[in-house]
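1. this one's structure only:
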């Protein structure tokens, strides 16, 4: 069983697209690994209510959302991409803390990333 640090900007139960992909990957990987998952604070309630009991021991969630004044950026054209970049930059402190306090074997970025949108996990 490996310890895996996961960045999943989109991770929400019972939705489609990016958030559904993130959620389902986390559930599947937790069957055989211990996961430390960083995701959006606004998904906390749905995640905690719907997290299968048999996987709870294998998944630890860390939640983060940027301050409200930065979240307002998402309403502008292309603002979601700027917000996502800020979110990725701001979770670096969470990444460092997880790595310092846990024996992480791998890091993985699951959702909302592409070759032109940043994720900083490869640097850890």
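-> Yep, it's here. Note that the structure is a prediction, hence the values are computed from the model and not measured.
2. Every contact and neighbour count from this point should use C-alpha atoms.
-> Fine.
3. so how many other residues sit close to residue 49?
-> The number of residues packed near residue 49 is 10, by other C-alpha atoms under 10 Å.
4. What strand or helix carries it?
-> Secondary structure from DSSP states H and E places residue 49 in helix 44-50.
5. buried sites along that helix?
-> In terms of neighbour count (16 or more other C-alpha atoms under 10 Å), helix 44-50 has its buried residues at 44, 47.
6. in this structure, which spans are strands?
-> 2-8, 33-40, 59-64, 106-111 (DSSP state E).
7. Redo those strands as JSON lines? Include distance to residue 89 and mean neighbour count.
-> Putting those into JSON lines (distance: least, C-alpha to C-alpha, whole Å; neighbours: other C-alpha atoms under 10 Å) gives the following:
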{"stretch": "strand 2-8", "distance to residue 89": "12", "mean neighbour count": "22"}
{"stretch": "strand 33-40", "distance to residue 89": "12", "mean neighbour count": "23"}
{"stretch": "strand 59-64", "distance to residue 89": "11", "mean neighbour count": "17"}
{"stretch": "strand 106-111", "distance to residue 89": "13", "mean neighbour count": "19"}
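8. hold the first one in mind and look at this next one:
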């Protein structure tokens, strides 16, 4: 059984080498991982290619990403409606994956 704490980090904006909100989401994930915590980040699918490219060059075994995309293109990313829909979809994703294969509950941030 793993001794690592599991943290599910909800980060609407999360990108490597970024400032502002995307950098904040990324830095939370990386700093938690540096403390030996197993981190799963739920973030928007729009940054997937950039995140995965960074992970290939800077692998961390205790950080993984799940991508949640709002399927409705009527709302501009970053708008209040888009954000609310993303939060709702993220909650469903969290419920689907909130218990790992060992039956351990995740810590939600």
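-> Everything's here; your move. Here the structure is a predicted model, which is why all the values come from computation and not from measurement.
9. TM-score of the superposed pair?
-> After superposition, the two chains reach a TM-score (TM-score structural alignment, normalised by the length of structure 2) of 0.83; 101 aligned residues with a C-alpha RMSD of 1.7 Å.
10. ok so, going back, the strands of structure 1: which one's closest to residue 17 of structure 1?
-> Nearest of the strands of structure 1 to residue 17 of structure 1, taken as C-alpha to C-alpha: strand 106-111 at 9.5 Å.
11. Residue 49 of structure 2 corresponds to which position in structure 1?
-> When structure 1 is aligned by TM-score structural alignment, residue 49 of structure 2 is paired with residue 45.
12. Distance check, its match against residue 63 of structure 1.
-> As for residue 45 of structure 1, its distance to residue 63 of structure 1 is 11 Å (criterion: C-alpha to C-alpha, to the nearest Å).
13. Residue 73 of structure 1 too?
-> For residue 73 of structure 1, the distance to residue 63 of structure 1 under the criterion C-alpha to C-alpha works out to 19 Å.
14. Repeat that for residue 36 of structure 1.
-> Distance of residue 36 of structure 1 to residue 63 of structure 1, computed by C-alpha to C-alpha: 11 Å.
15. which one is residue 75 of structure 2 nearest to, not counting chain neighbours?
-> Excluding the flanking residues, the one nearest residue 75 of structure 2 by C-alpha to C-alpha, 6 or more residues apart in numbering is residue 82, at 5.6 Å.
16. any idea how far the one you found is from residue 71 of structure 2?
-> Taking C-alpha to C-alpha as the criterion, residue 82 of structure 2 is separated from residue 71 of structure 2 by 10 Å.
17. contacting residues for residue 49 of structure 1?
-> If you count contacts by C-alpha atoms under 8 Å, 6 or more residues apart in numbering, residue 49 of structure 1 has none.
18. Please name the nearest non-neighbouring residue to residue 47 of structure 2.
-> Distances taken as C-alpha to C-alpha, 6+ apart place residue 15 nearest to residue 47 of structure 2, at 6.5 Å, with adjacent residues excluded.
19. Now check structure 1 for the residue matching the one you found.
-> When the structures are aligned by TM-score structural alignment, the residue of structure 1 matched to residue 15 of structure 2 is residue 12.
20. was I right about that match contacting residue 22?
-> Yes - contact status for residue 12 of structure 1 versus residue 22: in contact at 7.1 Å, counting by C-alpha atoms under 8 Å.
21. circling back to that earlier point, return the mean post-superposition distance for the helix holding residue 49 of structure 1 against structure 2.
-> Superposed on structure 2, helix 44-50 of structure 1 shows a mean distance to its aligned partners of 0.8 Å (mean C-alpha distance after the TM-score superposition for structure 1).
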